[in-house]
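Colleague: Following is a predicted model, sequence given first.
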Amino acid sequence: MKLGYVILYVPDVAKAVAFYGKAFGLDARMVAEGGAFAELKTGETALAFAEEDMVETMTGEFRRNRPDGVPAGAEIGLVVEDVAQAYWKALDAGAVGVAPPKEKPWGQVVAYVRDLNGFLVEICTAA
């Protein structure tokens, strides 16, 4: 078994794809006809977005991510060479800073932001 993709449920797929392109330099791999689902190019495992209303009809009610709410108990981690540069690029694109870049005792540099929908994003060097 392998992890194929991670899906974030969002109110507007097109806005999420545009934000992740501007903030993190990720390009769309696939956008479904009608725009209710999209995948970004992130290596072997894709980061995907699905429209909240569409997902709710299939799975039932769930807690939506919102900028003014507490972040969900999950995050996505994006690995980069220059965490500080990526952190500031994300902030310039509208991400909200949570924790600026910091070197961990094991040598990894890590920063956290929240995306336009309030979802937590870790920006880090390779472990």
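Modeller: Alright, I've got the coordinates.

Colleague: Please make it C-alpha for all contacts and neighbour counts, starting now.
Modeller: Fine.

Colleague: Kindly tell me how buried the nearest residue to residue 54 once chain neighbours are set aside is, as a neighbour count.
Modeller: Closest residue in space to residue 54, ignoring its immediate chain neighbours: residue 36 at 7.3 Å, by Cα to Cα, 6 or more residues apart in numbering. By other Cα atoms under 10 Å, the residues close to residue 36 number 19.

Colleague: and residue 36, what does it touch?
Modeller: Taking Cα atoms under 8 Å, 6 or more residues apart in numbering, we find residue 36 in contact with 13, 50, 51, 54.

Colleague: Identify, from those residues, the entry nearest to residue 80.
Modeller: residue 13 (24.1 Å; Cα to Cα).

Colleague: For the residue nearest to residue 62 when sequence neighbours are not counted, the count of nearby residues, please.
Modeller: Excluding the flanking residues, the one nearest residue 62 by Cα to Cα, 6+ apart is residue 56, at 7.3 Å. Neighbour count for residue 56, taken as other Cα under 10 Å: 12.

Colleague: Below is an additional structure, to be compared with the one above:
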Amino acid sequence: MHFLKTVIYVDDVEEVLDFYFQAFGLSAHSVTENGDYGELETGTVLLAFATHPVAQSQFKQTYIRSQPKQPALGFELTLGCENVSSSYDKAVAAGAEPLSAPSQKGIHTQAYVRAIEGTLIALVSECAS
């Protein structure tokens, strides 16, 4: 068994795909014709987005819709980058909510932002940036 992808449910797939391209440089791998599902190429594992109605139709009573302005759900995505400071600035300029400015944590530099759909994003480098 191996990990294939993560799917995050959102209001507007195309808007979120555009945000992830503008903020993090991740390009769309595929998008359905009706725009209710799309995938980003991350280099190893796919990051996918689908609309809330897709989730509601599959999971019915076990699905709780995330809200971008409510407290974040209990997970984060971690993106590796060469320069955490410039990546953080680019993400914030694209509309990410700044949560924690770049700082040194041992051998890592890290920062946190919240994406437009509410996902917590850690930006991490193994060297000082």
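Modeller: Noted; the coordinates are in hand. If you're wondering where the values come from, they're calculated on a predicted model, not measured in any experiment.

Colleague: Make a PyMOL selection of whichever of the contacts of residue 36 of structure 1 turn out to be buried.
Modeller: Applied in PyMOL, the following selects the buried portion of the contacts of residue 36 of structure 1 according to 16 or more other Cα atoms under 10 Å:
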select buried, resi 13+50+51
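
Colleague: For structure 2, just list every one of the strands.
Modeller: Taking DSSP state E, the strands of structure 2 run over residues 5-10, 28-31, 37-40, 46-51, 76-80, 97-105, 108-114, 120-125.

Colleague: and residue 87 of structure 2, which of these is closest to it?
Modeller: Closest among the strands of structure 2, using Cα to Cα: strand 120-125, at 7.5 Å.

Colleague: average offset between the closest one and structure 1?
Modeller: Strand 120-125 of structure 2, aligned to structure 1 and superposed, deviates on average by 0.7 Å (mean Cα distance after the TM-score superposition for structure 1).

Colleague: Mind giving me the packing neighbours of that strand?
Modeller: If contacts are counted by 3 or more Cα pairs under 8 Å, 6 or more residues apart in numbering; DSSP states H and E, strand 120-125 of structure 2 sits against strand 76-80, helix 84-93, strand 108-114.

Colleague: just the angle between it and strand 108-114, please?
Modeller: Going by axes from the mean of the first three to the mean of the last three Cα atoms, to 10 degrees, strand 120-125 of structure 2 is angled at 160 degrees with respect to strand 108-114.

Colleague: so residue 90 of structure 2 makes contact with residue 23?
Modeller: Yes. Contact criterion Cα atoms under 8 Å: residue 90 of structure 2 and residue 23 qualify, at 5.7 Å.

Colleague: All good on my end, thank you.
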